[in-house]
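Trainee: Here is a sequence together with a model predicted from it:
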Amino acid sequence: MTDTLTPAVRRGYALGSVATGAFGTVPGLLLLPYLTDSLGIAAVVAGFIVFVPKAWDVVLNPIAGRISDRHDSPSGRRRPFLLRGGLALAACFALLFAGPSDPSWLAGTWVVFWFLACASAYAFFQVPYVSMPAEMTLDPGERTRLMTWRVAVLAFAILLSGATAPMIVDAVGDETTPAGYRVMGLYIALILVIGVVGVWRGTRDAPEHRVETAAGSLRAQLRLVSASRAFRVLLATFVLQAVAVGAMLAGVAYAADHLLDDAAASTILFVAFVGPALIVTPGWERYSARHGKRSGYLLSSVFLGVGAALLVVARGDHVIVVYVAAALAGVGYAGAQVFPMAMIPDVAAADAATSGQNRIGVFTGVWTAGETLGLAIGPGLFALVLAAGGYVSSTDSSAAQPDSALDAIALGFSIVPAVLIAVSMLFLRRYDLGDLTDPQEDHVAR
C-alpha cells in the first residue's frame, strides 16, 4: 500500500476543514457579542455560557477517540463518524441562534443547551477527522503535504464564514437584534453540511493503515498517552495559543465597534488576520522541508505574538497600523496551524509504530479536547477582562462605555494574547521528538 496520497484524496480530506473552520470560528467571533449586546446578558455570565459547553468536550473528546479507535465498518474506522457527527452538528447549530430573546434567563438557557449539543456532535466529527492522517499514510512528509491542503482550505473556510457571518447579521438587522443571528445560523449550518458531505465522499478511496487497537481501559490509555513528553509539550503549546486566538477572535467585534468605531472594520480585521494564510501556507511547507517543523512552529509563533502585541494601538486614528498588525499575526497564524497539525500525527504514529497498538484516537481525542478548551477559555478570558474594565452590556447600541472598558478591550484583544503566545514558546522549545523520516526507526521521546 503506497504512502503517497492522490491529489483527489488530499482535496477530499481537506474539505473537512470547511466544517471545522466554520464551527471553530463563528461561535468564537459572534456568540459573546450576541449574548451581551443582543440578549443583554452580563459579560461574566456570557463568558460562562460560552465556556461551559466547550469545556464539556475536554471530557467527551477522549471518549470519542476511544470509541472511534474501536469502531470497525466496511466504510472505514473513522469515516462513518464524519457523516453522523457532522450532520448532527449542522442541525444543532441552526437551532443555536433560533431561541427566544426574552426573558434573558430563558434565552441564556437555550444557548447553553444547544451549544452543548453542538459541542457533543462536533466531538464525534472532529476527533475521527483529526485521527485520519496518521492512518492514511506512514510518511511524515506526506502528512505535512496533507496538512498544507487542510490549512489552505481551513483558511478559506475561516475567511468565508468569519467575514460573511457578521455581514449577514448586519444585513438582516444589526448586532443588537436576534433576527440577523437566526438567518446567520441557517447559513453557517449549510456551510457545515457542505464540508461534512464533502469530506465523507472525498475520503472514500483513502488508504487506511490499520494497527491493532490498544487494550486496556480509557484511563490506562490516557496515562500512556500523557507519558509522552513530546505530546505534553506540544499540547501545552497549542492550547495556550488556542486561548490566545480565542481571545483575539472574541475581541474583533468589540474592537471594531468601540475602538475603531466602524462596524465594517470587523470584517476587514478578520480578513486581514485570516487572509494571509491563503498566500503564505505553501511557504511554510517549504520552510518546513528545509528547516524542520519545530523551527517553523517557533518562527510562526513569533509572527503571531508580535502581530498580536501591536494590535494594542487599535484606535480610529491608527487604523492602517491595526490592519498591518492583524496581517502580521495572520502570517504567524497560518504556520501555527500547519506545523502542530503535521506534528501531532507524527507523535501518534511513532507511538503506534513502537508499541504496535493503536492509540491514535486517544491522542487526537486529548489533542482536540485541549484545542476546544483553549478556544473556550479564550472568549471567557476576554469576557473577564471586559467585566474587570466595567463593560456595559446592553441591547442599546448607543450605550456609552467608560474609558476603562475601552482599555480592557484593547488589552484583552492584544496584550493578553501576546503574553500567552510568548509563554507557549517556552514549552515548544522543549519539544524533542524531531522531524520523523521513518516512524519505524524513531520513537516518541518520553
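Mentor: Yep, that arrived. Numbers count the residues shown, from 1 in each chain.
Trainee: switch to C-alpha atoms for all contacts and neighbour counts from now on
Mentor: Will do.
Trainee: and after the helix of greatest length in the chain, which helix or strand comes next?
Mentor: Ranked by residue count under DSSP state H, the longest helix found in the chain is helix 319-355. Proceeding N to C from helix 319-355, the next assigned helix or strand is helix 360-388, under DSSP states H and E.
Trainee: tell me which strands and helices that following helix is in contact with?
Mentor: Taking 3 or more C-alpha pairs under 8 Å, 6 or more residues apart in numbering; DSSP states H and E as the contact definition, the neighbouring helices and strands of helix 360-388 are helix 43-70, helix 104-136, helix 218-226, helix 229-254, helix 319-355, helix 403-410.
Trainee: Put together TSV for the ones you listed, with mean neighbour count and distance to residue 425 on each row.
Mentor: Rendered in TSV, the data for these read as follows (neighbours: other C-alpha atoms under 10 Å; distance: least, C-alpha to C-alpha, whole Å):
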stretch	mean neighbour count	distance to residue 425
helix 43-70	22	23
helix 104-136	23	23
helix 218-226	15	20
helix 229-254	25	7
helix 319-355	24	11
helix 403-410	20	23
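Trainee: who wins for proximity to residue 442 among those helices?
Mentor: Ranking the helices and strands packed on helix 360-388 by proximity to residue 442 (C-alpha to C-alpha) places helix 319-355 first, at 6.6 Å.
Trainee: that older thread, from the contact counts, what lies against the longest helix of the chain?
Mentor: Here helix 319-355 is seen to pack against helix 104-136, helix 140-172, helix 229-254, helix 265-274, helix 276-291, helix 293-310, helix 360-388 when contacts are counted using 3+ C-alpha pairs under 8 Å, 6+ apart.
Trainee: try this one side by side with the last:
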Amino acid sequence: MDAPPAGTGPVPGGLPRRVHAGYALGSLATGAFGTVPGLLLLPYLTDTLGVAAGVAALLVLGPKAWDVLVNPVAGRISDRTRSRWGARRPYLLVAGVAMALLFAAIFAGPVDAGPAAGAYVAIAFLATATAFAFFQVPYVAMPAELTGDYAERTRLMTWRIALLAVAILVSGAVAPLIVSATGGGVAGHRWMGLFVAALIVLGAVGAFLGTRGAPTGTVAESEPTLRAQLAVAARNRPFRALLLCFVVQSAGVATILAGVNYFAGQILRDPDGGPTLLFVCFVGPALLVMPLWTRVGARVGKLAALVAASLILAVGALALVAAPVLPAVAVYLVVALIGCGYAGQQVFALAMLPDCIAWDEARTGRRQAGVFTGLWTAGETFGLALGPGIYGLVLQASGYVSSDTGTAAAQSDTARLGVLLGFTVLPALLVAVALLTLRPYDLTPARLAEAGTVRRGHDVVAVGDDSR
C-alpha cells in the first residue's frame, strides 16, 4: 500500500501503533551511530592506533562538524523530493544502508597503527557522517508531517526515545563486549563494526517498511540557500532557543559518552566489564521511567518537564565527582539517576521540535520541516561531536599517554584527574547552563491554536513576526 499523496495534510489525531513502532525502529540506526563512535572511536584512536589524544580529538570532531554544512543540504533536498514513497521515506532506505556499509569500513582500514591509520579513520568517518545526515534529517522531519496533533507528537516521540534507549543499551553495552570477546585491538573493533552495521540496517529497513501507508503531510520546497534557511530559523524565536539549548546539552551528554571507557578503566579500575555496567545502569532505568516522564509532561508542560529532567541529569553528573571515594554500587546508582534525567531531556526536546515547526507553519502558511530538522540535526551532530573533541583536549591537557597495544597505558594522577573532571563537572555545567537559553521559549497548545486561528483568518502579520 502506497502512502497518501503529498498534498494531504497530517492526520488530526492518533496514529496506528504500527506507525508508532515502525517510525521508532529508525532509532536503532540513529542510536547506534550516535552512541558507538562517541563511546569507542576516541579510545580506539588513543589506545589502539596510538594517536595522540589532542589529534584524536580533532579527528573525531572534524567529520561530525562537516555535518553542520551537510544537514541543511539534506533537508533542502528531501523537501524537494517527490516519489510514490513520499519525500522522506526513500532516504530511510538508501542512506540507511549506505551508512551501515560505511560504518563497518571505519574499522576495516588497511593500516593498523600510526598517522596513516588515523587519517583513514577520519576519511571513513566523514563518509559515514554524510550518509547519516541524509538518513537523520528526513527521519526527524517526519513527525511534523505524520500528525498535526500536539499531544500525539509527544506520544510518537515517547515511542522513538524508548527504542532509542534500547538502541543505546544494545549498541553501547554490547559493542565493547564484542571488542573484548574477539581479541581486542584492531581485529576486535572490526567485528564490532559489523555488529553495529547490522543494527543500522535493521533500523533503517524497519523504519522504511513500518511507515508504509502513513500520512506524508504537505511538503513544500524549502529555501534555496543555507543563508535563506538560517533566516527562516532566525524568525522562529522558540526554535532558536530550543536549538541552542539542545546543542549545548548534546555536547554535555557527549562528554559523558566519550569518557565512559576512560572512567571505567582509570577511575573504577574495571576496563573490561565497567563500560557495559555503566551503560546498563544508564539506559535500563531510562526505559522504566519513560512512561512517568510522559505523565509529568502532560501535567506540568513540556518546557517545565525538560528543565526538571535536565537538572536531574546535571546534578547526577556533578555528584559523580566523588566516584574515587564511593563504593562501586553507589557510582552505578548515580549513573542510573543520570539516565533518568537523560531520558526526559531527550523526550521533551524532541517533542518540542515539531511544535516549533507547526508554529512556523501557522505563522507563515509554509511547511518547511526539512529546513528546521536539517538545522536541528546539524546542531545536534555538532554538539555530539564537540563533546568527544572537548574531552580529548582535556585528556591532552592533563597529560594522557596514548598506546598502540590495544590496552591503555599507565596514567599519572593528573591524567586521571582529567578523566574524572571531563566525565563529571564539565557535562554538569554544560547541561545546566544551557537551560538559560530557554527563557524565550513560550509555545503552548493554546498559543499554537491561536496562531492557527489567526492564519486561517489571513491575519498572518499579527503573530507572524516572531524575530524579536
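Mentor: Received it, and whenever you're ready, just let me know what you need. Model, not experiment: these values are computed from the prediction.
Trainee: Stretch 332-339 of the second structure vs the first structure, mean deviation?
Mentor: With mean C-alpha distance after the TM-score superposition for the first structure, stretch 332-339 of the second structure departs from the first structure by a mean of 0.8 Å once superposed.
Trainee: I'd guessed residue 209 of the first structure sits against residue 135; true?
Mentor: Yes. Residue 209 of the first structure sits in contact with residue 135 when judged by C-alpha atoms under 8 Å, with a separation of 4.9 Å.
Trainee: how about the spatially most central residue of the first structure, what does it touch?
Mentor: Averaging the C-alpha coordinates of the first structure gives a centre point, and the residue nearest to it by C-alpha atoms, centre = their mean is residue 24 (4.6 Å). If you count contacts by C-alpha atoms under 8 Å, 6 or more residues apart in numbering, residue 24 of the first structure has them with residue 375.
Trainee: which one in the first structure is aligned with residue 423 of the second structure?
Mentor: The equivalent of residue 423 of the second structure in the first structure is residue 413 (alignment by TM-score structural alignment).
Trainee: Also residue 73 of the second structure?
Mentor: In the first structure, the residue paired with residue 73 of the second structure according to TM-score structural alignment is residue 63.
Trainee: can you check residue 341 of the second structure too?
Mentor: Following TM-score structural alignment, the counterpart assigned to residue 341 of the second structure within the first structure is residue 332.
Trainee: do you know how far that match is from residue 160 of the first structure?
Mentor: Distance of residue 332 of the first structure to residue 160 of the first structure, given as C-alpha to C-alpha, to the nearest Å: 19 Å.
Trainee: Just list the residues touching the alignment partner in the first structure of residue 142 of the second structure, thanks.
Mentor: Using TM-score structural alignment to pair residues, one finds that residue 142 of the second structure aligns to residue 132 in the first structure. Taking C-alpha under 8 Å, 6+ apart as the criterion, residue 132 of the first structure is in contact with residue 78.
Trainee: that older thread, where does the residue nearest to the centre of the first structure land in three-state SS?
Mentor: Per DSSP: H, G, I helix; E, B strand; the rest coil, the secondary structure class of residue 24 of the first structure is helix.
Trainee: hmm, back to that, got a list of what the match of residue 73 of the second structure touches?
Mentor: Residue 63 of the first structure is in contact with 218, 362, 365, counting by C-alpha under 8 Å, 6+ apart.
Trainee: Tell me which of those you also see in the second structure.
Mentor: When the contacts of residue 63 of the first structure are mapped onto the second structure through the alignment and contacts are counted by both residues aligned by TM-score structural alignment, their matches' C-alpha atoms under 8 Å, the preserved ones are 218, 365.
Trainee: So for residue 29 of the first structure, which of the helices and strands packed on helix 319-355 of the first structure sits nearest?
Mentor: Evaluated with C-alpha to C-alpha, those place helix 229-254 nearest to residue 29 of the first structure, the distance being 5.0 Å.
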